[in-house]
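Participant: Give me the fold of what follows.
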Amino acid sequence: MTAPTRLAPGDPAPSFTLPDADGNAVSLADYRGRRVVLYFYPAAMTPGCTKQACDFRDNLTDFAEAGLDVIGISPDKPEKLAKFRDRDALTFPLLSDPDKEVLTAYGAFGEKTMYGKTVHGVIRSTFVVGPDGKIEVAQYNVRATGHVAKLRRDLEI
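Facilitator: Modelled structure (predicted):
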């Protein structure tokens, strides 16, 4: 196993089109001209991912007022994302990447260490994509708890 290629500020954000929780196609190109927070998480409805999603939900107004849209991406199927969205009243798009192509393109899938063992899986990561389609912020191995507060500080929101 090899470490994934990581993106850095200034890199072009890999384009994508993925289904949302309702099966509708959502593309990064749909957000051209806007700033977007893309966050990649391992699995819907798990404790850490729920905490992170609810933190984004609870701060969504502040992100919107700062001109930022929020999108969550995981390898979960749309049906599971719909349950997650409905259970936790999530009001931003959750996108499904079961083939892990977008996760891999962003360097958010690959070798990582869990409980002292090297495994292959989703690397919890967050990116801010600028209106020009370039990466402004690339954060890998973020923590589920406290990450949104840190991102707000980093972005001065």
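
Participant: contacts, neighbours, all on C-alpha from now
Facilitator: Will do.

Participant: Could you pull out the strands in the protein for me?
Facilitator: Secondary structure of the chain (DSSP state E): strands at 17-19, 25-27, 35-40, 68-74, 94-96, 109-114, 117-122, 125-129, 135-140.

Participant: what sits up against the third one?
Facilitator: To tie it back to what came earlier, the one meant is strand 35-40. 67-74, 103, 108, 122-131 (C-alpha atoms under 8 Å, 6 or more residues apart in numbering).

Participant: Please provide the structure for the following sequence as well, for comparison with the first:
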Amino acid sequence: MAEQLATGNEAPDFTLTNSTGKQVSLTDFRGRKTVLYFYPAASTPGCTTEACDFRDNLNSLKSAGYEVVGISPDPEAKLAKFAGAESLNFPLLSDQDHAVAEAYGAWGEKKNYGKSYEGLIRSTVVLDGEGKVSVAQYNVRATGHVAKLRRDLGID
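Facilitator: From the prediction side, this is the model:
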């Protein structure tokens, strides 16, 4: 497991496949501020709440100059179904081997009902236009996270 990222760190580069099968790289977002949010599983209650919250706030985030990208260990077909069912208007990327989540510190030990296991830690990493971390938040709550992130970024 990699260490969690902090403000000022260089964002690890990656290339993943989106919900339509297209390759998407971090370099595709150079010059633009980007919100990368890591979520455990498409179409689950918490992940749906968070994704719809990003969807509903996308215009204000874009107006402030931010792109939004969701990353999960789900296969492309599941992401496509999720994006269609929830009318998601931003890219969802498949990180099936969780290598990107590990590089961003979003994969590690979790506890549920007293049992420990490894899995995706709900996290958000905001990058400036040069690929440096400006905000890194780990173990975020699905409900209310986007509102808190907007406050932290100074977006009304």
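
Participant: Give me the buried entries from the contacts of strand 35-40 of the first structure.
Facilitator: Neighbour counting by 16 or more other C-alpha atoms under 10 Å classes 68-74, 103, 108, 122-130 among those as buried.

Participant: quick one: the residue most central in space within the first structure from residue 143 of the first structure, how far?
Facilitator: Nearest to the geometric centre of the first structure sits residue 39, at 1.5 Å (C-alpha atoms, centre = their mean). Relative to residue 143 of the first structure, residue 39 of the first structure is positioned 12 Å away (C-alpha to C-alpha, to the nearest Å).

Participant: List the residues that are in contact with both of the two.
Facilitator: Common neighbours of residue 39 of the first structure and residue 143, using C-alpha under 8 Å, 6+ apart, are residue 124.

Participant: list the buried ones in the biggest helix by length in the second structure?
Facilitator: In terms of residue count, the longest helix belonging to the second structure (DSSP state H) is helix 45-63. Of the residues in helix 45-63 of the second structure, those scored as buried under the neighbour-count criterion (16+ other C-alpha under 10 Å) are 46-55, 58, 61.

Participant: Take those and lay them out in CSV including distance to residue 86 of the second structure.
Facilitator: Shown next, in CSV, are these (distance: C-alpha to C-alpha, whole Å):
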residue, distance to residue 86 of the second structure
46, 13
47, 11
48, 8
49, 10
50, 11
51, 8
52, 7
53, 11
54, 11
55, 9
58, 14
61, 19
